[in-house]
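**Q** whatever this is, show me its structure:
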Amino acid sequence: MNTKHYPSWPDRLPKTLTVPGTTVYDNLLVSAKRYPDKVAVHYYGASYTYTDLFLEVEGLAGFLEHSFNVRKGDRVMLYMQNAPQYIISLFAILRVGAVVVPINPMNKEAELEFCINDCGIKAGIVGQEIYENVQGLKAKTTLESILVAAYSDYLPDREIFTDLPDAVIAPAKSHSDVKWRVALAEARVPSEYTGKQGDMAFLPYTSGTTGMPKGCVHTHYSYQANIFGGIHASNAANSAVHLSALPFFHVTGVMACLLAPLTIGASIVILTRWNRQHALEMIDRYKCTNWVCISTMLVDFLGNPHIQDYDISSLRAISGGGAALPEAVGKRLHEWLGLQYFEGYGLTETIAQTHFNPPQAPKLQCLGIPAFDVDSRVIDPVTLQELGIEEVGEIIINGPQVFQGYYNRPQETAEAFVELDGKRFFRTGDMGRIDEDGYFFMVDRIKRMINASGFNVWPSEVESYLFKHPDIQQACVIGVPDPVRGENVKAFVVLHPESEGNVTEEEIIAWAKEQMAVYKYPRLVEFRTSLPTTASGKILWRQLQNEEAEKSKSL
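**A** Next comes the predicted model:
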């Protein structure tokens, strides 16, 4: 086992943890018994206790079981933005022994259609502002039942915060599917809970080098490993108040901003959408102590010209991942609030953190050291031989939070793992190095993954959509540096001869925006008469990447 990081391990922590034998649903059950009258959720001025949450989870679980006929092992789509309904839905799905399939609310109809059919989803819980992306899918997918949630159902009686998103304030609309309040009004009682630690509980989707999304099979065990690992690593307390602004569909958002705080009986303050002014007001109003974010969020927050007008001195811990925090921003944060930004590393396949920066000795722009019971190494991606200090290779991970495999994809699951010293390691596809202190650093990616504002964008998936455009003959997508988003999506496009001069780059961008999630579509398009290829016709995407890198250096 790699132990190079042991000298940097926090003195107060053991290096190993016992994963609870209980389930993720049990976490809420215990918190509701321990802290029945404590506020669990603040939502734009409204507050809900642990008892409030628990009772609504039970009611929704009864509805799913008796009205939607959801059974143990069934996959249920959870497709909405951050709101109290997201939390209630997640635990209600687990309460009936079903599997939560969290879907990015920015995904469009074609992306939803693939995921629904891929894992055989029969029921979905959907935010009403994105309901139009789902309502036509019953006829061409396995989807049979839809429950629609209006976030305004959980707002306070009087307006406390201004300029709320339209999706938040819109009243419940009429449609042919079941409304949230109607479902809860049925007051159905679910059957006895029979969940076990080894049951499949979550099926988040990720993409791979083929560009097609893949479901990552996670049990209660893998989630519990990181829930409790995160709690101990962050020295979390039940008196904490967490600003929950990261999207809950995302692995970091659901683990650090939802599941971990509610497991210990802390309070969370929900933002449906990121808004730096709302974040500022929430921290001041609710005295938020903890904030897990992505670096682009923090950069935006610190750039708010009104920040000095509010009291944010309650903040005690700011951490995150997804993209490295610029060193200058980290120094500014420390000089102003006396806080270090703690970065970490993880993937959908490991349901968030596998590495974290120790509080007593963090390093900026660093993945950190392996977490509890994690054996992480760097290997040569071709020979699979373990490499030494400062040698660049592929990061591999063995740990309790590693997923079981890709849903119904045995070949791709086999290719995702390698055996070393009798252990099964997940191949991350990320190129990194280990320094003399045992800290891991990202260098490059084997996978053609673009990191745009903390979201993973897979070029081959974007290309597959671009090829549907009637004027496009060839397309190659790469990531280019962007001072705000980290990386931007750029498409090199070859038009059909008859289309040349009849379509503009702007028209391609506008079309792409309608076809895919907002973080995926190309912000930049460059027309070419041809693309560089190998002798066999394979497009040399790395050559285009290098050309763009040279351009950025000369600017």
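
**Q** when you work out contacts or count neighbours from here on, use the C-alpha atoms and nothing else.
**A** Will do.

**Q** would you map the strands across the stretch 301-450 of the chain?
**A** In chain order, the stretch 301-450 of the chain shows strands spanning 317-321, 341-347, 352-356, 369-370, 375-379, 393-398, 405-406, 417-420, 423-434, 440-445, 450-452, with DSSP state E, counting those that start in this stretch as the criterion.

**Q** distance between the fourth one and the chain's centre?
**A** I take that to be strand 369-370. 20 Å (C-alpha atoms, centre = their mean, to the nearest Å).

**Q** the longest one now?
**A** The offset between the C-alpha centroid of strand 423-434 and the centroid of the whole chain comes to 20 Å, using C-alpha atoms, centre = their mean.

**Q** tell me what angle that strand forms with strand 375-379.
**A** Strand 423-434 and strand 375-379 meet at an angle of 60 degrees, taking axes from the mean of the first three to the mean of the last three C-alpha atoms, to 10 degrees as the criterion.

**Q** helices or strands up against strand 423-434?
**A** For strand 423-434, the contact count by 3 or more C-alpha pairs under 8 Å, 6 or more residues apart in numbering; DSSP states H and E identifies strand 375-379, strand 393-398, strand 417-420, strand 440-445 as packing neighbours.

**Q** if I look at the residue sitting nearest the centre point of the chain, how far off is residue 277?
**A** If you average the C-alpha coordinates of the chain and look for the closest C-alpha using C-alpha atoms, centre = their mean, you land on residue 250, 1.7 Å from that point. Taking C-alpha to C-alpha, to the nearest Å as the criterion, residue 250 is separated from residue 277 by 22 Å.

**Q** second chain to compare with the first, below:
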Amino acid sequence: MQPLNRIDGVVYPDAEKARFYTGCGAWERRTMGQALRDAAQIAPDQVAYVCDERRITFAQLDAVTDRLAAALRKLGLRLHDRAMFQMGTNIETAIALFGCFKAGVIPVCSIPQFREIEIGTLAKLTQPKGYFVQKDAGGNFDLLSFAADMAKRHDIPHVISTGGETVEGVHTLDDLCAESLPALDTSDEFSAGDVAAFQLSGGSTGVPKIIPRFHGEYLAHGRDWCNQYEMEAGNIGIWALPVLHNAGMLFSIVRAVIYPATTVLMPRWDVARYFDMIEREKVQFAFTIGPHAPAIASYPHVAKHDLSSLKMLFTLMGAESIERATGVCSTNMFGITEGLILTGTPGASAEIRHGSIGMRCSPHDEIRILQPGGINELPVDEVGELCFRGPSSLQGYYSAPDINAVSFTPDGFFRTGDMVRARRIDGELVYCFEGRMRDNINRGGEKFGTEDIEHLIARHPAIADGKVVAMPDEIYGEKACAFLIAREGCTLPTVKELGAFLLEKGLAKYKLPERIESCDSFPVTRVGKLDRAALRALIAEKLAQEASK
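**A** As a prediction, this is how the structure comes out:
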């Protein structure tokens, strides 16, 4: 299906591809808003979301988001205007998202951890007209005051807040949802082929890359993934991570309306409460990543909880230890916002579920393992770069022609920069993750590049030069380590001092280096370029030596 209204800077699938994917069912023929309306008709009294002690049914969610969509248009937001999001994991976020989907306003899926650098860059790229913010989503950081300040700096006319007191000139979500206005008819404005959301990609640079996700494509992507776990209407899932991440959108937003299905939302992570909620709500499907996985696997009181409702638990890595600890069928998986998901299935052997990241979800996904940086395809059992194309593949980053020029093979396969090895296990072609080519860091599921950190480090008066690389961590998978060269006659800052300096410059807290290594020079390759691999190996070896003492 072709879009009714195109956005400059968005790369759309060509007409032939659109006809094929729509015709074979690889894309849905409806919008996100229509999917919610359908869910409300099918199961009006079923609970859509549970959060703490609050519940909302699909009929209630449909009605309140109709009111919000109309209120957003009355406020002055128009078709395909962008809205920045900095909200937490709660029902208000779901309401705000579906209100935008129905109004044709495009959420820019930021996260509460972003600060001046990230929000400023996104604002310049997307020119948002709205800003949804949850005051208390930033912990001790006042997100509302921050959002109001950023809105002034970047000429964002409408700030909408939830979670506590507001400030002058800021609208509240509750007030907008309380307005009684005629429902919108947007059938001639946008369709399943139009942009639903701007998702963000973590990468090797400090500049956020924006990924347009389309209504029908996004719905089908979530459907094909969740169908791998044999989900059904009425199933209950639990989500304890950011809703605005791509995984959060697919599991807690798309999954909810596709089936329809109930989602238990956890605003704050607490492993004991996680198990309590699984038991209380009779959760059947649980998804976790990053530091939550080892916390689940090491929770000492699993036996005290009734987990008999759980059918499947899926995680990016660590499925074997989770299954051993809980007795629940668990699988590793792989997901990338650019449009590919790989996963094991309930019927797969433990070797597949635990020893790989699984297999493709859509029969239309094409996967190639290529020689890194090249176009030669490698045979099974050889390690190479994971490249793919398919119904949910990125067509091109938003307004980024230079990046797009190097992100795809000549025949349209997206280059992930991830190294994998294909294997045949039990007759299935599965994939094993072997690391990354690029220099981004994955701290508990938050991926970020090092360019912006190094740029700010260079401003420190005591530092002559600094490079940041990933170092291994048992809980978060990776953390940032800074290799620093001191200016002559100066003493390098401590980790705490450097962190305070970077925070003051506007860097997000989760990007802060958590270890400093002093050095006189940086290793280089044979052609004289910085050898980041050598720096990563150096800190990994040092950490291993320290752990063995």
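
**Q** about what we covered before: alignment lookup: the residue nearest to the centre of structure 1 to structure 2.
**A** Structural alignment (TM-score structural alignment) places residue 250 of structure 1 against residue 245 in structure 2.

**Q** which helix runs longest in structure 1?
**A** Taking DSSP state H as the criterion, structure 1 has its longest helix at helix 50-66.

**Q** and the next helix or strand past that helix?
**A** In the C-terminal direction, the helix or strand that comes right after helix 50-66 of structure 1 (DSSP states H and E) is strand 75-79.

**Q** now do the contacts for the aligned residue in structure 2 for residue 186 of structure 1.
**A** In structure 2, residue 186 of structure 1 lines up with residue 179, judged by TM-score structural alignment. When the contact criterion is C-alpha atoms under 8 Å, 6 or more residues apart in numbering, the partners of residue 179 of structure 2 are 67, 68, 71.

**Q** what of residue 495 of structure 1?
**A** Residue 495 of structure 1 sits next to 471, 472, 473, 474, 527, 528, 529 when contact means C-alpha under 8 Å, 6+ apart.

**Q** from residue 488 of structure 2, how far out is the equivalent of the third one over in structure 2?
**A** In structure 2, residue 473 of structure 1 lines up with residue 464, judged by TM-score structural alignment. Going from residue 464 of structure 2 to residue 488 of structure 2 by C-alpha to C-alpha gives 8 Å.

**Q** of those two, give the one with the bigger neighbour count.
**A** The residue with more neighbours, out of residue 464 of structure 2 and residue 488 and counting by other C-alpha atoms under 10 Å, is residue 464; that gives 17 against 9.

**Q** assign that one to helix, strand or coil.
**A** Following DSSP: H, G, I helix; E, B strand; the rest coil, we place residue 464 of structure 2 in the strand state.

**Q** any idea how far it lies from residue 456 of structure 2?
**A** Relative to residue 456 of structure 2, residue 464 of structure 2 is positioned 12 Å away (criterion: C-alpha to C-alpha).

**Q** what ranges do the helices span in the stretch 201-350 of structure 1?
**A** Per DSSP state H, counting those that start in this stretch, the stretch 201-350 of structure 1 carries helices over the ranges 220-233, 251-254, 260-264, 276-286, 295-302, 327-337.

**Q** which of those helices sits closest to residue 392 of structure 1?
**A** With C-alpha to C-alpha as the measure, helix 327-337 is the member of these nearest residue 392 of structure 1 (22.2 Å).

**Q** now the closest one, how far from the chain's geometric center?
**A** Using C-alpha atoms, centre = their mean, the distance from the centre of helix 327-337 of structure 1 to the centre of the chain it belongs to is 25 Å.

**Q** and if you look at stretch 231-238 of structure 1?
**A** The gap between the average C-alpha position of stretch 231-238 of structure 1 and the chain average comes to 21 Å, counting by C-alpha atoms, centre = their mean.

**Q** quick one: that stretch aligns where in structure 2?
**A** Stretch 231-238 of structure 1 lines up with residues 226-233 of structure 2 when matched by TM-score structural alignment.
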